[in-house]
Every structure is written in C-alpha cells, then in structure tokens.
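S.K.: sequence and predicted structure below; questions after.
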Amino acid sequence: MHAKSRAQQMAAGVALSAKRGDRKASSLKGASKSMLRSIGEAELHDMAATRQKGKPGHTSKS
C-alpha cells in the first residue's frame, strides 16, 4: 500500500525506523505509534518509499 499523503509517509518512515531498532518505540506518538503496532515491516517500507511529488501535506477525513 502506498502513502496517500506526505504526513502518512513521514509517519511510516518513523515507525519503520523504530521497528528496525534505530529509534526507541517509546518516543513515538500518534500515527507512527499505531503504525508500529499494526503494520508489518515490508508494508511500512512500501509506504515510506512512496514518492512525495504531487502528494498533499495531509488528506481530509471525508
């Protein structure tokens, strides 16, 4: 699955670094914390590797 926004991509990158042990999981907040618990490493990698060009900063909830 690819990231739908830059914010989602950034959160996936932070969660991926925590999953790999480069960052403490206790330092995570919000979306990155829930991604760490619910998404596997391969899917986090796919989301974090999504190109940012043309992506909105945040997506609307509607």
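M.R.: Alright, I've got the coordinates. Numbering: from 1, shown residues only.

S.K.: make it CA atoms for all contacts and neighbour counts henceforth
M.R.: OK.

S.K.: looking at this structure, which helix is longest?
M.R.: helix 6-20 (DSSP state H).

S.K.: what does the helix or strand that it is followed by contact?
M.R.: The helix or strand immediately downstream of helix 6-20 is helix 30-38, counting by DSSP states H and E. Outside helix 30-38, the residues within contact range by CA atoms under 8 Å, 6 or more residues apart in numbering are Q8, A11, A12, V14, A15, L16, A18, K19, A25, L44.

S.K.: take a look at this one as well, against the first:
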Amino acid sequence: MPAKSKAQQKAAGAALAAKRGDAKVSDLKGASRSMEKSMSEKELEDLASTKRKGKPEHADDPS
C-alpha cells in the first residue's frame, strides 16, 4: 500500500527506524508512534519506500 502523502511517508520511515532499533521509540510522536505499534516491519517498509514525487504534503491537501 503506497503512502498517500509526504507526511505519511515520513512518519512511516520514522516508525520503521524505531522498529529496527535505529531510533528510540520514545522519540516518536503522533502518527509515527501509533504506526510503530500497530504495523509490521513489512507494512512500514512499503509505506516508507513510496516515491514522494507528485505527492501532496498532507493527504487532505488539494494540491
């Protein structure tokens, strides 16, 4: 499942880093914290690897 926005892709990347032990889980906030708890490493990889080109900054942005 590809990320729908740049923000979602960035949050998935932060959650993936924490899940792999490259970052502290305690440093996560908001969406990335809940993603780390509720998603598998594979799901986070899929979201984080989405290309950013052409994506809006946030999913509800009309641009």
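M.R.: Thanks, I have it. As the structure is a computational prediction, the values presented were derived from the model and not from experiment.

S.K.: what TM-score do the two superposed chains give?
M.R.: Overlay of the two chains. TM-score (TM-score structural alignment, normalised by the length of the first structure): 0.94; 60 aligned residues with a CA RMSD of 0.5 Å.

S.K.: ok so, going back, please state the offset of the longest helix of the first structure from the chain centre?
M.R.: 3 Å (CA atoms, centre = their mean, to the nearest Å).

S.K.: check the mean deviation of that helix from the second structure.
M.R.: For helix 6-20 of the first structure, the mean deviation from the second structure after alignment is 0.1 Å (mean CA distance after the TM-score superposition for the first structure).

S.K.: give the buried residues for that helix.
M.R.: 6-19 (16 or more other CA atoms under 10 Å).

S.K.: burial measure for K53 of the second structure, as a count.
M.R.: Per other CA atoms under 10 Å, the neighbour tally for K53 of the second structure reads 8.

S.K.: ok, it to A3 of the second structure distance?
M.R.: As judged by CA to CA, to the nearest Å, K53 of the second structure and A3 of the second structure stand 11 Å apart.
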